[in-house]
Every structure is written in structure tokens, then in C-alpha cells.
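**Q** Pasting the sequence and the predicted model now:
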Amino acid sequence: MVKPQEDFLSVLNARSQDIFRKIVERYLETGAPVGSRDLSRMLQMGLSPASVRNVMADLEDLGLIAAPHTSAGRAPTQEGLRFFVDAMLEVGAVDERERQRIARSIEGQQRGQVEDVLTEASQLLSGLSQGAGVVIASKADMVLRHIEFVRLDATRAMAILVGEDGQVENRIMDVPPGLTASTLTQAGNYLARHVVGRTLAEARMALSAAREEQRAELDELTQKLVEAGIATMGQASLNATPTVIVRGRANLINDTMASEELLRMRQLFDELESKDGLLELLGDAEKAQGVRIFIGSENKLFSLSGSSVILSPYKDANDRIVGVLGVIGPTRLNYARIVPVVDYTANVISAMMARKRQA
């Protein structure tokens, strides 16, 4: 049974906490279990290997460390890592050089589409962490900045929806016969008055509430085109599935992996591509006040691969959480370094979103 973190703190004296911290820090640094003799040399309190073994036995009884396979050393368990992250992790500030690199890389994409910015963020996080950078972005709440119709042929037109973040949605739609260029312009202008500055869902509600106004202001043909435009916005919203961007997959796969480990990692990437479980992660992000850390089986999307993932939400120009970004890696990630990097990157993305709206 998992114990609350305060229970562990209440039963671990200063010596036990120090030994546990050394085991975790060495494991995070090397990925290898630690033996009592090595620990005895690392400790400043002058304990013999026998005394260290007694403390390690107590930590093992608590479920905080275990012997992987037949090793004589001990490594932290998933529960032990969770206790360390929640109760003992000391997170510092982002190194100034890394801050400049993050800001420079993201701001260099500011004039491009939002997806270009998010791709750059994913690549950047991969390089800084030596893990895989991941961005999960929701399209459902696009705030509209512009809408227009472009005729394709006698029976079809394209509705172009442009979001305040630069996102563009194009939808092909059937149009009534006999449409003129002025009708397309009139319908586009009418929709623009009601939808600019609103999300797709808000725009549909506003247009539905203005049906009487439509009848008084628009001729029958233009009304039909406006109705088709409303339906198109509904289709864009319903079909809006999360965008997932993963860079640095090769960092998580190496030649020393057992075949079952490779299979689990590849299955994780397949699940990310199929977007299974992503909406749940986005939902978690909306409740989060900052960085979230999932270790091993704590999140079902990453449980099979045994990975850890560090995620932070980012916001749009209206201060709404619209996605998460972060790092996927082995459970021995350098949490103290990567947590502030992920948090800072999310803040830079949110600030950039706000500037794009003002531009």
C-alpha cells in the first residue's frame, strides 16, 4: 500500500534521509544501483558498510529502494522516486545560458505559424534533456481573428478560418447555386462581425442567437451561405483533435535495450501518434498550477514504457490553457534540472502567444 509522503518523513531520521538521498542522486546520475560500501565512502557521517546496510534494509522494508535483478546494490523504487520528487527534490533556477537559448529559439519562430513554434519547443526540450521533447496542443478553442470565403467552382467554396494565434483552418463546403462574388463578401463580412474574438463554440452560439437579425439583414442566398459557414465552424470544432509533436525519439532507444523494452517504447510512440490518452493529459493540465511529474505507471499513457514525463501547461493570449509541453525520459531523469527548464519554456511560449495577439 502506498504511504503518504509525510508518513515516510515521520519514520525516517536524518541519517536515513541522507542515505536515501545519496542512493537516489547516484542512481539518477549513473542509472546503476548503489552498494553499501560505496555509500559508506560517500557519506560524511563516517558509518561503516554494516551500519549502512542496516539502514538500507529499513528503507527496503518501507518500499523506497529495492535490488534490481540479482544486483548487490539498491536502487529507488517508483514509490521511492515519487517520495524523493515530492519531499526532497531541490529545484534550482534555469541556467542563464539555457534561458537565452530557449528564448532565442522560440522567439526566432515568432513570425511563423504556432505549430512551427511548438515544433521548435519540442526539439529544444529534447536537446536540453537528452530525452524526447513532447508538445500536446488542443485545437478546440481556437479564437477567431478572421474568416472569409473563397470560391473554388460553381458549387464549392473554401471557408478560411484564422485564429488569433496564427492557426489556420481551411474547410471545403458546398454552396447554393447562383452565388456572386458580392454575396460571398457580404456573408464573410456578416460572419466576421459576429465571430472575431470568439472561440468556435462561442461564435456558433452568437450566430444562433442572431438568426432574426440574419433574416432582416440578409437575402435568402446569403443566409444560406452564412448557415453553411456556421456548419463549417461546427465541423472544425468537432474534428479538432489534439496535435502531438514528439522530437528526439532516438534518445529513448539504444542498442543495449532488451527486445521487450524496445517493444514497449515503440508502443508508447504509437499511442502518442494515435492520440490515445492525450485528452486526459490535457484535462490534467487544466487542473494543474504548474509542472506535473508522472513517474512510471502513474499515468496510463506512459505506464507501459516505464517512462517518466515532466509536463507544464502553456496558455493562449486569453490566459486559457491550450496545451502541455515537456520531456519524456527514463525514470532516472535529472528532475532538478529539467523541471525548471520545462516550466520556463512553457512560460516563454505563453508570453509569445500573448505578443502574437497584440501584433
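**A** That came through fine.
**Q** When you work out contacts or count neighbours from here on, use the C-alpha atoms and nothing else.
**A** Fine.
**Q** hmm, who's touching the one helix or strand Glu227 maps to?
**A** For Glu227, the element it lies in under DSSP states H and E is helix 220-238. With contact meaning Cα atoms under 8 Å, 6 or more residues apart in numbering, helix 220-238 is reached by 139-141, 159, 169, 171, 173-176, 179, 183-184, 186-188, 191, 200-201, 204, 207, 214-215.
**Q** Following element in sequence after that helix, please.
**A** Assigned by DSSP H and E, the successor of helix 220-238 is strand 243-247.
**Q** ok so, going back, what distance separates the helix holding Glu227 from the centre of its chain?
**A** Computed by Cα atoms, centre = their mean, to the nearest Å, the chain-centroid distance of helix 220-238 equals 32 Å.
**Q** Could you do stretch 70-89 as well?
**A** Remark: stretch 70-89 is offset 25 Å from the chain centroid, using Cα atoms, centre = their mean.
**Q** buried residues in that stretch?
**A** 73-85 (16 or more other Cα atoms under 10 Å).
**Q** After the helix or strand where Arg26 lies, which helix or strand is next?
**A** According to DSSP H and E, Arg26 maps onto helix 14-30. Using DSSP H and E, the helix or strand that follows helix 14-30 towards the C-terminus is helix 36-42.
**Q** Can you give me the distance of Gln235 to Leu262?
**A** Separation of Gln235 from Leu262 (Cα to Cα, to the nearest Å): 39 Å.
**Q** would you list every one of the helices in the stretch 201-350 of the chain?
**A** Listed in chain order, the helices of the stretch 201-350 of the chain (DSSP state H, counting those that start in this stretch) span 211-217, 220-238, 259-274, 278-287, 300-303, 335-358.
**Q** Please say which of Gln235 and Leu262 ends up with more neighbours.
**A** Ranked by neighbour count (other Cα atoms under 10 Å), Gln235 and Leu262 place Leu262 first, with 17 against 13.
**Q** can you list contacts of the helix or strand where Asp58 lies?
**A** Element membership for Asp58 (DSSP H and E) is helix 49-61. Helix 49-61 is touched from outside by 16, 19-20, 36-37, 39-40, 65-66, with contacts defined as Cα under 8 Å, 6+ apart.
**Q** Considering these, which possesses the most neighbours?
**A** Busiest of the contacts of helix 49-61 [other Cα under 10 Å] is Ile65, holding 25 neighbours.
**Q** which residues are in contact with stretch 309-316?
**A** 165, 285-286, 288, 290-295, 302, 321-329, 338-339, 342-343, 346-347, 349-350, 353-354.
**Q** Just want the angle from the helix holding Arg26 to helix 335-358.
**A** Interaxial angle of helix 14-30 relative to helix 335-358 (axes from the mean of the first three to the mean of the last three Cα atoms, to 10 degrees): 60 degrees.
**Q** Pasting the second one now:
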Amino acid sequence: MHPTGPFSHLSESRAIAELNDRSREIFRQIVESYLMTGEPVGSRHLSRILPMTLSPASIRNVMADLEAAGLIFAPHTSAGRLPTETGLRFFVDAMMEIGDVTSEERSRIEAQMRAAASGHTLETALAEASALLSGVSRGAGVVVTSKSNARLRHIEFVRLDPTRALVVLVSEDGSVENRLLDLPAGLPAGALVEAGNFLNARIQGKTLGDIKREIQTRREDMERELDVLTARLVEAGLATTVGPADSRQLIVRGQANLLDDLKAAEDLERIRLLFSDLETQTDVIDLLSRAEGGEGVRIFIGSENKLFSLSGSSMIAAPFRDGSQKIVGVLGVIGPTRLNYARIVPMVDYTAKVISRILERGR
């Protein structure tokens, strides 16, 4: 597991790279205190908690250097300091000691995910994963996945006129999705029923993606069973239903957690802005989709992403895969920049792996 993010400041700043042990320890204490309390830390408090003996005056000198390096800042007129977004990124990438998921937590995650998936839909399991991640963080649990991951019960082609038909998809959870399909010229009258029967004999408990891959690998079987135009209808119907971006869905759980532990009026305004961000589903889906681009966990902090430029929020996310090792979605946590990264990163990573194993085994 290697959490990554778009941190470019580190290589550009020799001042950051050359921090000595004393400066790093003071910086670590400032960041860890912020992640725990959200409050600025002053030199007198630091002198009491540091593992080394330093006077408040010496600490203030170090804090001045850290501020000059862009790692900390003084909010308003406070004598204390908080980490900047650059400072948080440096801490996460270079200093944070990531914890591990305990055996008890692993068992609980496995049990919850399998109970949600067994006898229910994939969406139920993903919603449970989102709720679980919300529960271990101060943030909202989020999942984005493709509707083509839904397991099907029935498919039907309904002719609307000589040139168009409706593809009706019924999922195991009873949800129905309709897509328009242009019909090949000269299609025989019984081709729609024949195409539907051919697919219904193969779709039980499979996703659209599964069916599409199976048809592609068994094209010769299909061409032996169906005439050319009906075979084209089957392929066209699947191409219509296995859609691109418009078929992606967002599941969010635990927004109310974001209202807990507010420190000031500006916190409430920040959370209001974050709620507004979460309502803009397309932008959230786009951001989560960026986590599909690499292995393991991705971390986005504050204004590194335009979506959070106003609310100053962070996101920790990891992709999950199906039985063919294809990435089919992303899950994670969105919340304030003072998320407990060291705890949430391994939880997100492990939950994504559990979901992947469930998909690999077909639940």
C-alpha cells in the first residue's frame, strides 16, 4: 500500500528537504496536534510535549523557519500555528507512519461486507462499505461504480417502430433500466424475441460487463445459433447497455458525521461548501475516478483539487476490481483536512481489497 498524491512542492523546496531532526519533530507535533484537535499549537505547549528539552524561544525560532518554508502558518492573530496544505502533503508523503488494520477490524469488515453481499445486490454491499468507512472517520463514506456492475435477471427487446427498439434490463434487485437501440435494416420479425432468449439463457447472476466479455470470446457459438442480423442485434444491444460515463453512480453515506466536532463558524461554512460539493455528483465522480489511475490508495488534500478549493477538504480513496482484475469502481472517505490519515488509509485499502475478493468469487 503506497498512498500517493499530487505533491510537487517537496522537490521544489530545499528548505523542506533539509529539515533537521529538531525541526521535523516540532513540525510533527504541530501536525499531529492539529489532526487530533483542530487547534493551533503554541511554543509553550510544544515545550511541554516535545521529547527534547527546548525553550519556547528556541521553538519559536524553529517555527519561524517552518513558516518560511511554507509548512505552517499563524491563523488570524493566534500565537499558535497550524499546518498549511503543503505541510499536510509533506507530512502524509514523507513523515506519516501508517497504521495497520487489526485482526478484529479485519474480521468485522469481512463479516459486514459478506453479510451485505450475500443474498443482496452489489449496490447493497457498496452502500455498507461506504457506511463502514464513514463510521471509522470523521467524514463521509463515498463509492463510485458503474451500473454495468449490477447483476441481471432478465433482458428484453421491445420494438417501438421499424427502426428502433427499447432494451429493457431487469436487475436482481428489481431495478429496471431502459435504453434506446437502432435496429439493423431488414431485421426479421422474430429476431427481437430470439435475441432476448439467447441472452436470457446466459445472463443469470452476471453483470453486463461479464456478458459482453463472454459474447466476445464465444462469438463463433453465437454465429452458429443466430443468423447474422440477430447476432448483430445482440452485440448492438450490449454495446448500448454497457454505457460509459453516464452509467457511473455515486453512493454517499455519513454526511451527518461532518457536522460533528465543529470548532467555529468558519467550520460550519466549510461543511456547507463541502455538502454543496457532494451534491455536484459529476465532479465527485470525476475526482474519485482519478483514483483509478494507480495502484493502492490515493490522497487528495484541499485545493490540490479544484473540487475542494473552497471547502478545504481531503479525500482518501482506493480502487476495487472484478474477477478479471479490471478496476470497476473506487471507494473512500471525504472530510476535513484533519482526517486521521494514518488510520483511514489502511481501512480504505483493506475494504477495497475485501470488495475485490467478493467480486472475484462472485459473492
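**A** The structure has been received and is ready for your questions. Here the structure is a predicted model, which is why all the values come from computation and not from measurement.
**Q** And the TM-score, once the two are fitted together?
**A** The TM-score (TM-score structural alignment, normalised by the length of structure 1) is 0.81; 344 aligned residues with a Cα RMSD of 3.8 Å.
**Q** Out of the buried residues of stretch 70-89 of structure 1, which is nearest to Arg104 of structure 1?
**A** Using Cα to Cα, Val85 comes nearest to Arg104 of structure 1 of the buried residues of stretch 70-89 of structure 1, at 29.9 Å.
**Q** what kind of secondary structure is the counterpart of the closest one in structure 2 in?
**A** Val85 of structure 1 maps onto Val92 in structure 2, with residues paired by TM-score structural alignment. Look at Val92 of structure 2: counting by DSSP: H, G, I helix; E, B strand; the rest coil, its state is helix.
**Q** so what's Val92 of structure 2 up against?
**A** Val92 of structure 2 touches Tyr341, counting by Cα under 8 Å, 6+ apart.
**Q** neighbouring contacts of stretch 143-152 of structure 1?
**A** The contact list for stretch 143-152 of structure 1 (Cα under 8 Å, 6+ apart) reads 157-165, 184-185, 188-189, 191-192, 195-200.
**Q** Please point out which parts of that stretch sit buried.
**A** By 16+ other Cα under 10 Å, the buried positions in stretch 143-152 of structure 1 come out as 143-149, 151.
**Q** a markdown table for the helices of the stretch 201-350 of structure 1, including distance to Ser51 of structure 1?
**A** What follows is the helices of the stretch 201-350 of structure 1, written out as a markdown table (distance: least, Cα to Cα, whole Å):
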| stretch | distance to Ser51 of structure 1 |
| --- | --- |
| helix 211-217 | 81 |
| helix 220-238 | 63 |
| helix 259-274 | 36 |
| helix 278-287 | 43 |
| helix 300-303 | 36 |
| helix 335-358 | 29 |
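**Q** quick one: which of those is nearest Arg247 of structure 1?
**A** So among these, helix 259-274 is nearest, using Cα to Cα, at 10.7 Å.
**Q** Counting by contacts, list what the closest one packs against.
**A** Helix 259-274 of structure 1 makes packing contacts with helix 300-303 when contacts are defined by 3 or more Cα pairs under 8 Å, 6 or more residues apart in numbering; DSSP states H and E.
**Q** now the helix it packs on: which residue numbers in structure 2?
**A** Going by TM-score structural alignment, helix 300-303 of structure 1 sits over residues 306-309 in structure 2.
**Q** how far out from the middle of the chain is that stretch?
**A** The mean C-alpha position of stretch 306-309 of structure 2 is separated from the chain mean by 16 Å, Cα atoms, centre = their mean.
**Q** list the contacts for the equivalent of Tyr341 of structure 2 over in structure 1?
**A** Superposed on structure 1 with TM-score structural alignment, Tyr341 of structure 2 falls opposite Tyr335. Counting by Cα under 8 Å, 6+ apart, Tyr335 of structure 1 touches 85, 89, 91.
**Q** Now tabulate the residues you listed in TSV and tack on distance to Gln100 of structure 1.
**A** Putting the contacts of Tyr335 of structure 1 into TSV (distance: Cα to Cα, whole Å) gives the following:
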residue	distance to Gln100 of structure 1
Val85	27
Leu89	25
Val91	19
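**Q** quick one: which of these is nearest Leu125 of structure 1?
**A** Minimum separation from Leu125 of structure 1 among these (Cα to Cα) is found for Val91, which lies at 17.3 Å.
**Q** If we ignore the residues flanking it in sequence, what's nearest that closest one?
**A** In this structure, Val91 of structure 1 finds its nearest non-sequential neighbour in Ala336, 4.7 Å apart by Cα to Cα, 6 or more residues apart in numbering.
**Q** And for Glu79 of structure 1?
**A** Leu64 (6.0 Å).
**Q** same check, this time on Gln130 of structure 1
**A** Counting by Cα to Cα, 6+ apart, the residue nearest Gln130 of structure 1 is Asn251, at 6.1 Å.
**Q** Narrow the contacts of stretch 143-152 of structure 1 to just the buried residues.
**A** The neighbour count (16+ other Cα under 10 Å) marks 157-165, 184, 188, 191-192, 195-200 as buried among the contacts of stretch 143-152 of structure 1.
**Q** So which of those sit within strands?
**A** Using DSSP state E, 157-163 are the members of those that sit in strands.
**Q** And the furthest pair within these?
**A** Ala157 and Gly163 (19.5 Å).
**Q** is it true that Phe84 of structure 1 touches Lys22?
**A** No. At 10.8 Å, Phe84 of structure 1 and Lys22 do not qualify as touching, with contact defined as Cα atoms under 8 Å.
**Q** For Thr256 of structure 1, the count of nearby residues, please.
**A** There are 8 residues near Thr256 of structure 1, going by other Cα under 10 Å.
**Q** what's the answer for Thr243 of structure 1, then?
**A** For Thr243 of structure 1, using other Cα under 10 Å, the count is 17.
**Q** For Asp65 of structure 2, see how far away whichever residue in structure 2 pairs up with it is.
**A** Here Thr243 of structure 1 is matched to Gln249 in structure 2, going by TM-score structural alignment. To Asp65 of structure 2, Gln249 of structure 2 is 46 Å away according to Cα to Cα.
**Q** Next, the contact list for the alignment partner in structure 2 of Arg266 of structure 1, please.
**A** Alignment note (TM-score structural alignment): Arg266 of structure 1 maps to Phe275 of structure 2. Listed by Cα under 8 Å, 6+ apart, the contact partners of Phe275 of structure 2 are Gln255.
**Q** Ok, the one 4 residues further on next?
**A** Glu279 of structure 2 makes no contacts at all, as judged by Cα under 8 Å, 6+ apart.
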